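Asks: The sequence and its predicted three-dimensional model are supplied below.
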Amino acid sequence: MVEEGRVPEKVAWVLVRDARVLVTRSHGRDRFYFPGGHREPGESDGETLVREVDEELRAVIDPDSMVHVGTFEIGEGHPEHGPFRMICYTADHRGELTPSREIAEKAWFTYADRGRVSAVDAMVFDALHATGRLS
């Protein structure tokens, strides 16, 4: 639940391998998103990321390895939805990336797939592409 006047936030995991980035698609959705989710009351970003990645991909995030990639925001009145803020981190993990029941599929996208993700996720794609991390 988001407090009145607060911008909804998501803590997201950005995993780049071989100039491709990991994304997931939930059942009933067409667009792909970075793994992650909303904080539970009292959770830190690290606690949120550990819990969400475990719930979605059954992998264990190493919170000590988390590095802030950036915070991306779309404003009020955005045609997709808005306002919305996504706080992105890279982090090491243990375990296979196995989609849970809530995840219909995982994929490894290049910059050419940018049109298949949400507006705020596309901003992350742009940032990764600008730094040469995403082909």
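Replies: Now that the structure is in, tell me what you want to look at. Residues are numbered from 1 along each chain as shown.
Asks: For the rest of this, base every contact and every neighbour count on C-alpha atoms.
Replies: OK.
Asks: Walking through this structure, point out its strands one by one.
Replies: For the chain, the strands defined by DSSP state E occupy 9-13, 16-17, 20-26, 36-37, 60-61, 67-74, 84-90, 93-94, 103-109.
Asks: chain center to the fifth one, what's the gap?
Replies: Right, strand 60-61. Centre-to-centre, strand 60-61 and its host chain are 14 Å apart (C-alpha atoms, centre = their mean, to the nearest Å).
Asks: one step back: tabulate the strands of the chain (TSV), appending mean neighbour count and distance to residue 123.
Replies: TSV is the format used below for the strands of the chain (neighbours: other C-alpha atoms under 10 Å; distance: least, C-alpha to C-alpha, whole Å):
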stretch	mean neighbour count	distance to residue 123
strand 9-13	24	13
strand 16-17	14	15
strand 20-26	20	13
strand 36-37	24	16
strand 60-61	22	23
strand 67-74	16	7
strand 84-90	20	10
strand 93-94	14	24
strand 103-109	17	14
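Asks: want to compare, so here's the second one:
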Amino acid sequence: MKLIDKLAWIEIRDGKILSTRSKGRTKYYFPGGKREAGESDFEALSREINEELSISLIEASTRFLGIFQAQADSHPDGVQVQMTCYTGNYTGKIAAASEIEEVVWFTYQDREAVSPVDQIIFDWLKERKLLQ
């Protein structure tokens, strides 16, 4: 089994969760990405979030949320993605940048629009009454 290791930033506001769609994609994904050599989780996540959304995460407010795993979207069967999720405050105004074409706020009813691992996170958040 191949495992893709990714980081994600989970931002919930008024029971809705921030999601993004990259150019040329139909599925939505939580913002984040892969670590570069030598980067800590915060360094990688902060870099990715700044590149994708033009905001800066505040390190002191960042909290580990959980690790989730599922079949990787758009990959052959057996390729799994492991998503290490964090929450945290930020400075700046969220705006699509880099490869991000669209930024949306989803409720649980939008679950089918996101990748398989994000669907697991949607369920987990709904069980904890954090998502409408």
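Replies: Structure's in. What do you need? Keep in mind that this is a model prediction, so the values were computed, not measured.
Asks: Just give me the match in the first structure for residue 95 of the second structure.
Replies: By TM-score structural alignment, residue 95 of the second structure lines up with residue 98 in the first structure.
Asks: Count the neighbours of the closest residue to its match other than its chain neighbours for me.
Replies: Excluding the flanking residues, the one nearest residue 98 of the first structure by C-alpha to C-alpha, 6 or more residues apart in numbering is residue 57, at 4.8 Å. The tally of other residues near residue 57 of the first structure (other C-alpha atoms under 10 Å) stands at 22.
Asks: close enough to count as contact, residue 57 of the first structure and residue 100?
Replies: Yes. With contact defined as C-alpha atoms under 8 Å, residue 57 of the first structure counts as touching residue 100 (5.7 Å).
Asks: so what's the residue most central in space within the second structure closest to, chain neighbours aside?
Replies: The centroid of the second structure falls nearest to residue 30 when counting by C-alpha atoms, centre = their mean (2.4 Å). Among residues not flanking residue 30 of the second structure along the chain, residue 19 sits closest, at 4.8 Å (C-alpha to C-alpha, 6+ apart).
Asks: hang on, the earlier thing: need the strands of the first structure in JSON lines with distance to residue 52 of the first structure, can you?
Replies: Below are the strands of the first structure laid out as JSON lines (distance: least, C-alpha to C-alpha, whole Å):
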{"stretch": "strand 9-13", "distance to residue 52 of the first structure": "9"}
{"stretch": "strand 16-17", "distance to residue 52 of the first structure": "18"}
{"stretch": "strand 20-26", "distance to residue 52 of the first structure": "12"}
{"stretch": "strand 36-37", "distance to residue 52 of the first structure": "5"}
{"stretch": "strand 60-61", "distance to residue 52 of the first structure": "10"}
{"stretch": "strand 67-74", "distance to residue 52 of the first structure": "17"}
{"stretch": "strand 84-90", "distance to residue 52 of the first structure": "13"}
{"stretch": "strand 93-94", "distance to residue 52 of the first structure": "13"}
{"stretch": "strand 103-109", "distance to residue 52 of the first structure": "12"}
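Asks: And the ones you listed: which comes nearest residue 122 of the first structure?
Replies: Between residue 122 of the first structure and the strands of the first structure, the tightest spacing by C-alpha to C-alpha is seen for strand 67-74, at 9.7 Å.
Asks: so the match of residue 95 of the second structure makes contact with residue 54?
Replies: No. Using C-alpha under 8 Å, residue 98 of the first structure makes no contact with residue 54, being 9.4 Å away.
Asks: So those two - more neighbours on which side?
Replies: Neighbour count, other C-alpha under 10 Å: between residue 98 of the first structure and residue 54, residue 54 has more, with 20 against 15.
Asks: coming back round to it: contact partners for the residue nearest to residue 98 of the first structure?
Replies: Shown in contact with residue 57 of the first structure (C-alpha atoms under 8 Å, 6 or more residues apart in numbering): 96-100, 103.
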